[in-house]
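Participant: only the shape, not the letters, is given here:
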């Protein structure tokens, strides 16, 4: 009824909750040349911020008339506003008619622009910079094809799925519901030839402990279907597996039925796999499941086998992925691009493999504890290798990073950082070696599996990485070389853990192995705390030991960062924490050089 004026006017809009949300990325030059670079469709209905939504490019459920109507309106609007450069326009589209509304126009590059740029291979920021300097679109070359101009609208022969990453579990008493305010800390982008394939890839990229569109990942809670949370996609999987009909789920979620039917394909395939074992799984069923995006681990769980056994079966049956290019022109024109992805929905590779390059693994999705610092490391590494005359291969899947710019390296594989995918690329490319240390925790986690397959790791050996990451081996190592550490014990049973804590005196620190940024690491002040925290630690570090150590209170915390060659330090920096030990170094204020030593 009234307007509250502080420094700006507040607008109250009609709610269109439940409608489809569609986006177009548009570029226009100073001479009124205008094209739409990419259109994207939110899988989640209106009411959930696009940064919180699962987004699919190109749109899958729009009719040809709807697509061209919204494209025409986008160009008309951008011309009327006089935009020069890049622009993002968002629509609400009625699921029952051709009625639409413009929600907003961002006359700048946005998070969606980074996604659109990587999804199409069209360098939006580069082109927008040229347009700002007054260059016309027809004069700019498409740097991917080199055969067409930047005035040529990209055409996609693949599908891209973006899924946000939330880290809400790091906070206590926080609401996990998602809505019009953005909570996500990062996002992933997966590329495939089928929606199902790209969706399952993306879900594994967001969370490496997830197998894909897994009905067993989360317990079904009906209220999560109509009150969306950060894990609603897994609730949908559980609901489909429990027998919910497509119509029921549409009414509860307002996710378009086309997407729900595709998701049901995955659940049906999972149930079919469950009827097989290692002996009865034939080539047709194996290939079908791989075409729907099932990983070797996922198939192994369904048939009570192991990932390596499924890998061996795949290779014996010649079920291997094809390497395809992202070329912006759907292979209609020649393209000179090394922007690549793996798919089982293809029969040939788009390029040859000369071998001899250096392969670098990126860090994957941004999350709390892993952000642009690893991207900087990976890019610095790639650039230095190229200065040394080495050919380079990057594997990463974060659309927001420089390391996934296709012109930073000789070959960019925009795909998973899993053991399976890295081995598939390694087998095809036959590189000189593999660098793990630039990508943070995710590459370290697959160091030993890669080592066991005779992959040549450059830098620190995987055995030594394991000695540092495995809490039990590390604690035992310190005892062996006579380096002081708090008293410690490996967790075997809850009773012995209680006895240890009571003998050394609380508080005690629960420490899982192979984790980033203190995940599931907690200080226990009582037996009740200990039992609570041990469950979390074992769940996070289920394949590795959990160690309990005496927690030292009121201690100064010091960081030493060093560069070493063959175990000899050649450069170092000593930083001092302002806060006492107990505040994670990523959350602490650091002073360099140390002031009180």
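Facilitator: Here it is on my side, so go on. All figures in this text were calculated on a predicted structure; none of them were measured in a lab. Residues are numbered from 1 along each chain as shown.
Participant: only C-alpha atoms for contact and neighbour calcs from this point on.
Facilitator: Noted.
Participant: all helices of the stretch 401-550 of the chain, in order?
Facilitator: For the stretch 401-550 of the chain, the helices defined by DSSP state H, counting those that start in this stretch cover 419-429, 441-445, 447-452, 462-469, 471-481, 494-504, 527-540.
Participant: so which of the ones you listed comes closest to residue 403?
Facilitator: Closest approach to residue 403 among the helices of the stretch 401-550 of the chain (CA to CA): helix 441-445, 14.9 Å.
Participant: got a list of contacts for that closest one?
Facilitator: Helix 441-445 is contacted by residues 361-364, 417, 436-437, 465, 514-516 when judged by CA atoms under 8 Å, 6 or more residues apart in numbering.
Participant: biggest separation within the residues you listed, which pair?
Facilitator: 364 and 465 (19.3 Å).
Participant: of these two, who's got more company?
Facilitator: Neighbour count, other CA atoms under 10 Å: between residue 364 and residue 465, residue 364 has more, with 33 against 17.
Participant: contacts only, for that one.
Facilitator: Contact analysis of residue 364 by CA under 8 Å, 6+ apart lists 188, 205, 396-398, 417, 439, 442.
Participant: one more to weigh against that first structure:
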């Protein structure tokens, strides 16, 4: 944003659940505070009243309404904010931001998407987009196929080998995903994943059961400065969801 004093819309994360945890409430609250200190008029949209950020002291205007495109359009019409922050609202806010981008609402109302752009969100959240981005920089990727129907998944399985992990597009926390060890479970998992994916697509990928899971938390600013905040390692191998495991920092088994 160029000059403080305009209005900024902050998209909250909605209900707290697995994959949409309380850290989004904390980060969104800090964003509201920082924006107000910088002189911006802060508008908050969140469907969950049981949060810190929906306290009237956090934002100048608080909407406790569904996180839906029609609600955002009414807010844009009423308040005409100059910018929007969606990256602190988890998967719900990111999906909503991308949907509004596709509809052309941000452009129509002259709203600048602050932070990660909708295109970057699509590249990181869309499994195939991310896969192609990795191939473009010569990073190895697991054998996989993108499907929008069960038949293609079964065809892929016939020329590869079980087990497979099913990863629906635009979901978080393992929602709609799972492991398939045979054609029957593959059919079941893909059907469920297609139902829960907002874009009805899933990635069928070779399952790396038993591999170590290492995570690096990295931040980068607009000038290209990069900082690795920390490295973390799951105590359990891949195959155990992070939410059911323990993560330690720093990484213990890499030299």
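Facilitator: Here it is on my side, so go on. None of the values given here were measured: they were computed from a predicted structure.
Participant: once they're superposed, tell me the TM-score.
Facilitator: The TM-score (TM-score structural alignment, normalised by the length of the second structure) is 0.90; 243 aligned residues with a CA RMSD of 1.6 Å.
Participant: could you dump the helices of the stretch 401-550 of the first structure into JSON lines and include distance to residue 283 of the first structure?
Facilitator: Listed next are these as JSON lines, based on distance: least, CA to CA, whole Å:
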{"stretch": "helix 419-429", "distance to residue 283 of the first structure": "18"}
{"stretch": "helix 441-445", "distance to residue 283 of the first structure": "30"}
{"stretch": "helix 447-452", "distance to residue 283 of the first structure": "25"}
{"stretch": "helix 462-469", "distance to residue 283 of the first structure": "34"}
{"stretch": "helix 471-481", "distance to residue 283 of the first structure": "41"}
{"stretch": "helix 494-504", "distance to residue 283 of the first structure": "45"}
{"stretch": "helix 527-540", "distance to residue 283 of the first structure": "34"}
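Participant: picking up where we left off before, kindly indicate which of the contacts of residue 364 of the first structure lies nearest residue 89 of the first structure.
Facilitator: Among the contacts of residue 364 of the first structure, and counting by CA to CA, the member closest to residue 89 of the first structure is residue 188, at 21.5 Å.
Participant: ranking the helices of the stretch 401-550 of the first structure by burial, who's on top?
Facilitator: Greatest average neighbour count among those goes to helix 441-445 (a mean of 22), per mean count of other CA atoms under 10 Å.
Participant: hmm, back to that, select, out of the helices of the stretch 401-550 of the first structure, the one closest to residue 410 of the first structure.
Facilitator: helix 419-429 (12.0 Å).
Participant: that closest one aligns to what range in the second structure?
Facilitator: Aligning helix 419-429 of the first structure against the second structure (TM-score structural alignment) gives residues 69-79.
Participant: and the longest strand along the second structure, what's buried?
Facilitator: Identified as the longest strand of the second structure according to DSSP state E is strand 226-234. Across strand 226-234 of the second structure, burial judged by 16 or more other CA atoms under 10 Å covers 232-234.
Participant: can you redo the residues you listed as CSV with distance to residue 127 of the second structure?
Facilitator: Shown next, in CSV, are these (distance: CA to CA, whole Å):
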residue, distance to residue 127 of the second structure
232, 23
233, 23
234, 22
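Participant: so what does the longest strand of the second structure touch, helix or strand wise?
Facilitator: In this structure, strand 226-234 of the second structure packs against strand 214-220, strand 247-248, with contacts taken as 3 or more CA pairs under 8 Å, 6 or more residues apart in numbering; DSSP states H and E.
Participant: related to what we said a few turns ago, give me the mean deviation of the match of helix 419-429 of the first structure from the first structure.
Facilitator: For stretch 69-79 of the second structure, the mean deviation from the first structure after alignment is 1.1 Å (mean CA distance after the TM-score superposition for the first structure).
Participant: from the chain's centre, how far out does that stretch sit?
Facilitator: In terms of CA atoms, centre = their mean, to the nearest Å, the centre of stretch 69-79 of the second structure is found 22 Å from the chain centre.
Participant: stretch 225-235 of the second structure too?
Facilitator: Counting by CA atoms, centre = their mean, stretch 225-235 of the second structure comes out at 18 Å from the chain centroid.
Participant: one step back: relative to residue 147 of the second structure, which of the buried residues of strand 226-234 of the second structure is nearest.
Facilitator: Nearest to residue 147 of the second structure out of those is residue 234 (CA to CA; 29.6 Å).
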